[in-house]
Every structure is written in structure tokens, then in C-alpha cells.
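**Student:** mind looking at a prediction? Sequence and model below.
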Amino acid sequence: MRKTDRYPVDHANSLWKVYHTVSFWKVARNFIVIQMARITPFFSVKNWMYRTFLGMHVGEQTAFALMVVPDVMFPEKITVGNNSIIGYDTTLLAHEYLIGEYRLGEVRIGDRVMIGANSTVLPGVTIGDNAIISAGTLVHKDVPPGAFAGGNPMRIIYTAKEMEARRQERKP
């Protein structure tokens, strides 16, 4: 189970109550910053924008590819370690608005993590150091350090131990 905080709502679905949970002006500002960062070709500028304007925790030498979408409502709940790659058009969500409740959860991405293009990371997920996520993956649960994961629904394809064994097999 993902690590999220659950907040029940009455009457209308939770998205109708969105501006009771987050300021309209915060969302508007974040939307503008994210849209600018999505097309900015300079990693250092993107990281600066994410840290300065969105309050994200972004490590050194981390690269957000073109068109990445961090959570527009709660980007401060996203942490990405050092020297990681977030692939093209990946979405990092820290919130879920559902019919009877909304959920918030930290997204923690470790050091030297590679997330393939067009992936979606759901709230409350931790991706361990040195993990690899294949393109198009829905990351709906934690990924252990060093693992290779992929698919929809996501599954662990190789553990860190199995990945190391595969590397040893390829050495001459």
C-alpha cells in the first residue's frame, strides 16, 4: 500500500473541493512555472525553477527531460536525489482526488535513478537508489534500491541482486 494521507469529503466529489485544499493562486503560479520548465532545454535552469518556485527537493546533476510534469498542486512533496534522470513526458503526482476522498503522499526518488519516458509515478511511492523504471510504467508501489521495474501494472523485473548477476554474465 502506498503511503498517503486520506481526507474524506462529503457531498460532491473531492475535485469540487480542490480550492479548499490548495490555493487557486498557488496552483496558477505552479502551472505557469511547470509549463515554462517543461520546454526549458537547460537542466540547471529547470532544477532552479523547481527548487525556487515550487519548493521541490532536487539533487545535484538531476536531469528532468523535456515535457516532464511535476505535481501542480503539491510539488513540495516531491524529492528527487542526485544524478537521476526523469524521462520525457513523465508525470510525478503527489495528490489524488477521488469521489469520496482525496489523498496526499510524498514522492521520494533516490540517487542515480532512471525513469523511462511516459511513466507516471503515483503519490506515496518511494523509488530506491540505483533503480531503473522502464518507459511507460505506472509506478503504483515502492521500488527497492537497484531494482529494474516496468509495466502497467508495474512489477519488479529484476532485483538488485539479479541485475548484478546479469552484469557479471556480460563481462568478458
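**Tutor:** Right, received. Where do you want to start? Residues are numbered from 1 along each chain as shown.

**Student:** make it CA atoms for all contacts and neighbour counts henceforth
**Tutor:** Will do.

**Student:** show residues contacting the longest helix anywhere in the chain.
**Tutor:** Criterion DSSP state H: the longest helix present in the chain is helix 24-39. For helix 24-39, the surrounding residues in contact (C-alpha atoms under 8 Å, 6 or more residues apart in numbering) are 45-46, 49-50, 53-54, 65-70, 72-73.

**Student:** against that first model, consider the following:
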Amino acid sequence: MRRTERYPVKEANSLWHIYKTVPFWKVVKNFIVIQVARYTPFLPVKNWLYRNFLGMKVGDQTAFALMVMLDIMFPEKISVGKNSVIGYNTTILAHEYLIKEYRLGDVEIGSGVMIGANTTILPGVVIGDGAIVSAGTLVHRDVPPGAFVGGNPMQVIYTKEEMEQRDKENPLATNN
């Protein structure tokens, strides 16, 4: 189960309550910063924008590819460790608005993590250090450190131990 806080709503669906949950001008500012960063080819500038304007924790040498879409309403709930790669057009969400409730959850991406292109990461998940997430994956639960995962729904393809064993058996298959 993902680690999210649930907030029930009455009457209309939760998206109709959006500006009761997050200030309008915060959303406007975040939208502008995220759109500028999505098209910026300069990785240090992106990380600076994310840290200083969105309140994200971003480790050194982390690379956000072009078109990465961060949560507009709650980007401060996203943290990424050092030397990780977030692939092209990945979406990272820290909220979900549903019919009868909305949910908020921190997203923690470890160090040395590789996220493939077109991945969607849902709120309340932890992606462990050294994990690899295949392109096009829906990350709907935690990813163990060092694991290789993929698919929709996400499945563990190899654990860290299985990958290490495979690398011992076939040294040419390593990514060194």
C-alpha cells in the first residue's frame, strides 16, 4: 500500500475543491517554473529551479530529461537523491484527486536510480537506491533498492541479488 494521507470531500468530486487544498497563486507559480524547466536543456539550471522555487530536494548530478512533468500542486513532496536520471516525459505525482477524496503522499527517489522515459510515478512511493525502472512503467508501489522493474502494472523483473548473480555468470552483460 502506498503511503498517502486521505482527505474525504463532500458534494462535488475532489477536483472541484482544488483551491481549498492548494493556493491558486502557488499553482500558477509552480506551473510556470515547471514549464520553463521542462524545456531547459541545462541540467544545473533545472535543479536550481526545482530546489529554489519548488522546494524539492534534488541531489547533486541528478539529471531530469526534457519534458519531465512534476506535480504542479505539491512538488515539495518530491525528493530525488544524487546521480539519478529521470527519463524523458516522466510524470511524478504527489497527489491524486478522486471522486470522494483526494490523497497526498511523498515521493522518494533514491540515489543512482535510472527512470526510463514515459514512466508515471504515483504518490506515496519510495524507489530505492540503485533501482532501474523500465520505460513506460506505472510505479504504483515501492521499488526495492537495486531492483529492475517494469510494466503496467509494475512488476519486479530482477531483484538486486538476481542481477548480481546474473552479472557474475555473464560478466559481458554488466553495465560497467
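**Tutor:** Done, it's in. Predicted, not measured: the structure shown is a model, and the values here were computed from it.

**Student:** before we move on, back to that, in JSON lines, list the contacts of helix 24-39 of the first structure along with secondary structure.
**Tutor:** Shown next, in JSON lines, are the contacts of helix 24-39 of the first structure (DSSP: H, G, I helix; E, B strand; the rest coil):
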{"residue": "Val45", "secondary structure": "helix"}
{"residue": "Lys46", "secondary structure": "helix"}
{"residue": "Met49", "secondary structure": "helix"}
{"residue": "Tyr50", "secondary structure": "helix"}
{"residue": "Phe53", "secondary structure": "helix"}
{"residue": "Leu54", "secondary structure": "helix"}
{"residue": "Ala65", "secondary structure": "coil"}
{"residue": "Leu66", "secondary structure": "coil"}
{"residue": "Met67", "secondary structure": "coil"}
{"residue": "Val68", "secondary structure": "coil"}
{"residue": "Val69", "secondary structure": "strand"}
{"residue": "Pro70", "secondary structure": "strand"}
{"residue": "Val72", "secondary structure": "coil"}
{"residue": "Met73", "secondary structure": "coil"}
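
**Student:** Pro123 of the second structure maps to what in the first structure?
**Tutor:** Counting by TM-score structural alignment, Pro123 of the second structure corresponds to Pro123 in the first structure.

**Student:** same question for Arg141 of the second structure.
**Tutor:** Checking TM-score structural alignment: Arg141 of the second structure goes with Lys141.

**Student:** does Tyr19 of the second structure sit in a helix, a strand or a coil?
**Tutor:** Per three-state DSSP, Tyr19 of the second structure ends up helix.

**Student:** the first structure: which residue goes with that one?
**Tutor:** Using TM-score structural alignment, Tyr19 of the second structure pairs with Tyr19 in the first structure.

**Student:** contacts only, for that match.
**Tutor:** Contacts of Tyr19 of the first structure (C-alpha under 8 Å, 6+ apart): none.

**Student:** and it, how far is that from Pro153 of the first structure?
**Tutor:** In this view, Tyr19 of the first structure and Pro153 of the first structure are 31 Å apart by C-alpha to C-alpha, to the nearest Å.
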